[in-house]
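Colleague: Predicted model, plus sequence, below.
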Amino acid sequence: MSVANQRPEAPTAIRTDLGAFFASLELSHSKWLITSLQPGSEVMSKHVVAAGNVAGLLDRFAELRRKAEARTGRCYPIIVIQGAGLDGFWIHRVLQAEGIESHVVDAASIATSRRRRRAKTDGIDGEALVRALLAYKRGEPRVCAMVRAPTPEEEDRRRISRERKTLTNERISHVNRVKGLLFAQGVSGYEPLRRDRRKRLEELMTGDGRPLPAHLKAQIGRELDRLELLLEQIKAVEAERDAMLAAEQLTSPAPTMLLNLKGIGPEFAVVLWSEGLSRHFDNRRQVAAYAGLAPTPWQSGSVDYDQGVSKAGNPRLRTTLIQTAWLWLRHQPRSALTLWFKDRVKQNSGRLKKTTIIALARKLLVALWKYVNAGVVIEGAVMKTA
């Protein structure tokens, strides 16, 4: 028999009859698009419900299940997928409470066409989500990256550090605005964060020897009002953070273990614990990938080089780790990680410090993960004195 006769006359169809309904949700502020695929069918149907209409969404799923049961005599489970976005995880939790298998996917992990002008609609995206869910349930590797939804308690625990970061950025904006207004009048050296800021404002003179104009002084006064409110809110958030750390120490030793390391304070300990180290990881590669510190290779034929870190993970955790790595060099000069950094920089003749600090941040994250989960002490690390 020839090789040509051994080939099938038609391509093998993709198996879609997995004994379940597959549905995707495209969520927006005004409507929710439901794209569903019935068992044994290859045609997807689409239905729209108003945004926030959970009862309508569940009724739609119940109607699809009733029609399939009347047609086949079997009751099929429903498996739903949605992209991680502004709606958070509350819809995912509602579906799970109703006994519906729900998945949240990182939309950026789904392969798309690389055409310069590719078509993009909610309908196309909904079908792509259903196909990704089908492949995922068939067990195809790396077809997409499902997000592990945090519990309400884990999600709420992150808010303290994130709110403090927002307030700190607003504080910087007000300080810079005050300094910019004064610099335009020839005034420099004024520090709005000093306690005597009001008194010094009254004493300021412009660069050409005039008192500050009345409207300018009034505007700066209002900026200082907002700045002082922010300072009070930052103090309140920090007090709440410290209280949360004290409460966490009663249920988990990890925050205390982080605080015991020299160079890690309350804010960094909260961010490292709530944003990353409190989660479950199977290996160090998953830890580095979650922080976006995993290397990204580029290989094609004879071309083979490293593009740097992926930056595809948690940006807050990644930023904090890089800052922690710089502080680690200062406060842990005799640790094995610091000695590795200095040796690598010496090999590069003092160059590529910023690149090497990223590698140190990745090593430090893995070391901290082993430290808080398995109790593996970081080699040469110094603990804080009592």
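Modeller: Yep, that arrived.
Colleague: drop to CA atoms for contacts and neighbour counts, all remaining ones
Modeller: OK.
Colleague: Could you check how far whichever strand or helix holds Arg241 is from the centre of its chain?
Modeller: Counting by DSSP states H and E, the element that carries Arg241 is helix 214-251. Averaging C-alpha positions (C-alpha atoms, centre = their mean, to the nearest Å) puts helix 214-251 25 Å from its chain's average.
Colleague: buried residues in that helix?
Modeller: 217, 220-221, 223-224, 227-228, 230, 233-234, 237-238, 241, 245 (16 or more other C-alpha atoms under 10 Å).
Colleague: residues near Ala55, how many?
Modeller: Here the count is done by other C-alpha atoms under 10 Å, and Ala55 has 9 residues near it.
Colleague: All the strands of this structure, residue numbers only.
Modeller: Applying DSSP state E to the chain gives strands spanning 21-27, 31-37, 44-50, 78-83, 101-105, 146-147, 295-300, 303-309.
Colleague: okay if I get the ones you listed as a markdown table plus mean neighbour count and distance to Gln323?
Modeller: Shown next, in a markdown table, are the strands of the chain (neighbours: other C-alpha atoms under 10 Å; distance: least, C-alpha to C-alpha, whole Å):
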| stretch | mean neighbour count | distance to Gln323 |
| --- | --- | --- |
| strand 21-27 | 24 | 36 |
| strand 31-37 | 22 | 41 |
| strand 44-50 | 14 | 44 |
| strand 78-83 | 23 | 31 |
| strand 101-105 | 19 | 30 |
| strand 146-147 | 16 | 26 |
| strand 295-300 | 12 | 19 |
| strand 303-309 | 12 | 16 |
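Colleague: To Ile172, which of those strands lies closest?
Modeller: Each of those has some distance to Ile172 by C-alpha to C-alpha; the shortest is strand 303-309, at 28.6 Å.
Colleague: and the comparison structure, right after this:
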Amino acid sequence: MGKYDYTGKTVYMGIDVHKKTYACVSVCAGEIVKKDTMPASPLALINYIKNNFSGAIVETVYEAGFSGFHLHRKLIDAGVKNRIVHPGSIEVATRDRVKTDKRDAKKMAVQLSAGRLRGIYIPTLEQEAKRSASRLRNSIVKLRHQVGQKIKALLFTQGLIPMDDDTALSKRWLNQKIEEVEALNYPVGFYYTLKRYADKWLSFTNDLAEIKKEVLMMQSDEEKALLLIYESAPGIGEITALKLKDELGDMQQFTSEKKLFNYLGFTPVEYSSGENVHQGHISRQGRAMLRHIFVEAAWIAVRRDPQLNEIYKRLLIKRGSKRAIVGIARRLAGRLRSCVRDGTLYEIKKEALSAESTDAINDCCVTS
């Protein structure tokens, strides 16, 4: 029997991407037509599509994750319409407890064919490169924090600091502790360990200063203007503005606040039964780091922005502090989106909220 002719037909392919293999399931006209596993090579996948679905319109999908956007760009260059989806957006049946590569690929293919999957935003190569530099800094911040914790744990074991010491580490503070250890004639092994940890902490600190300098030098005039807008929002400093700019850019991809909230994971999960609609906790899809930034900024914003402070107080009475601050973070993100898209600085308004804004306060009420 000859090969099936797919000319003019649309084939939907789900791809479960792994380090060494791609598991692919293809759906056409509502039926599964092929299931295969191949080496994890974009070229092998493109040749597979060309050899098996010649003349067809092929749409593919895979989950966002460790593999990044390289496969996506190769598929697009080959004329394949691909999208990357957030893993949490893929529907899973309540009793579906079996997870295999081809089952995952099948879910994606079926849901793609039904139009139930929405792709995430794909950054340009330039944006991705700048994100990597920003994320490098985040990684070193975490490493420095870990070393700082080890230093304090070591000092505590010898009674050199109290258990609840909350001193911010600095070069001066470390030098004082090293001199103290030296003066008190602690064993050489203890002094050596403390000194090595201190050297490591200072090395990371120097790395962070160098990375910050280099990252700022990479910014174009347009990006510098964007940074000023991000920094104009209450609670957003220079480093945080860099992170937001690298992750969110000029926000032109977010044509509505809802799309931004979806990206940040600030959209409440909805439970519907008949005519009843209940909203629960936020979805937490998207990058947790961005949600954390907006929540931290929200705590400062409620002290600096009278309108946000008024909203927070009302939400606090209705929903409690945890939900209230997430609502403020969501509203702050929406305001900042408008500023970035319009090219205007964030403006703190002193006047009271309008009736329309007051009515919209409940829109902020989402659970963290």
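Modeller: Structure received. Keep in mind that this is a model prediction, so the values were computed, not measured.
Colleague: how about the buried residues of helix 214-251 of structure 1 in a markdown table, adding distance to Ala97 of structure 1?
Modeller: Converted to a markdown table, the buried residues of helix 214-251 of structure 1 look like this (distance: C-alpha to C-alpha, whole Å):
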| residue | distance to Ala97 of structure 1 |
| --- | --- |
| Lys217 | 57 |
| Ile220 | 52 |
| Gly221 | 52 |
| Glu223 | 47 |
| Leu224 | 48 |
| Leu227 | 44 |
| Glu228 | 44 |
| Leu230 | 39 |
| Gln233 | 36 |
| Ile234 | 37 |
| Val237 | 33 |
| Glu238 | 35 |
| Arg241 | 31 |
| Leu245 | 31 |
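Colleague: rewinding a little: using a markdown table, lay out the strands of structure 1 together with distance to Arg115 of structure 1.
Modeller: Formatted as a markdown table, the strands of structure 1 follow (distance: least, C-alpha to C-alpha, whole Å):
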| stretch | distance to Arg115 of structure 1 |
| --- | --- |
| strand 21-27 | 23 |
| strand 31-37 | 24 |
| strand 44-50 | 24 |
| strand 78-83 | 22 |
| strand 101-105 | 23 |
| strand 146-147 | 25 |
| strand 295-300 | 20 |
| strand 303-309 | 23 |
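Colleague: check contacts around the residue lying closest to Val27 of structure 2 once chain neighbours are set aside.
Modeller: Excluding its sequence neighbours, the residue lying closest to Val27 of structure 2 (C-alpha to C-alpha, 6 or more residues apart in numbering) is Tyr12, at 5.1 Å. Contact analysis of Tyr12 of structure 2 by C-alpha atoms under 8 Å, 6 or more residues apart in numbering lists 26-28, 58-60, 109-110, 112-113.
Colleague: do that again at 10 Å, thanks
Modeller: Neighbour list for Tyr12 of structure 2: 25-30, 32-33, 57-61, 81-82, 106, 108-114 [criterion: C-alpha atoms under 10 Å, 6 or more residues apart in numbering].
Colleague: same deal with Lys353 of structure 1?
Modeller: Counting by C-alpha under 10 Å, 6+ apart, Lys353 of structure 1 makes contact with 341-342, 344-346, 359.
Colleague: Tabulate these (JSON lines), appending neighbour count and distance to Tyr305 of structure 1.
Modeller: As requested, the contacts of Lys353 of structure 1 are exported to JSON lines (neighbours: other C-alpha atoms under 10 Å; distance: C-alpha to C-alpha, whole Å):
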{"residue": "Phe341", "neighbour count": "17", "distance to Tyr305 of structure 1": "22"}
{"residue": "Lys342", "neighbour count": "17", "distance to Tyr305 of structure 1": "24"}
{"residue": "Arg344", "neighbour count": "16", "distance to Tyr305 of structure 1": "19"}
{"residue": "Val345", "neighbour count": "18", "distance to Tyr305 of structure 1": "20"}
{"residue": "Lys346", "neighbour count": "13", "distance to Tyr305 of structure 1": "22"}
{"residue": "Ala359", "neighbour count": "20", "distance to Tyr305 of structure 1": "16"}
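Colleague: Looking at the alignment, what corresponds to Phe22 of structure 1 in structure 2?
Modeller: In structure 2, the residue paired with Phe22 of structure 1 is Tyr12, using TM-score structural alignment.
Colleague: Oh, that last question was meant for His215 of structure 1, not what I typed.
Modeller: In structure 2, His215 of structure 1 lands on Gly189 (TM-score structural alignment).
Colleague: the helices in structure 1, which residues?
Modeller: 3-6, 54-72, 90-97, 122-138, 152-157, 159-183, 197-203, 214-251, 254-260, 266-272, 284-290, 315-331, 336-347, 353-374 (DSSP state H).
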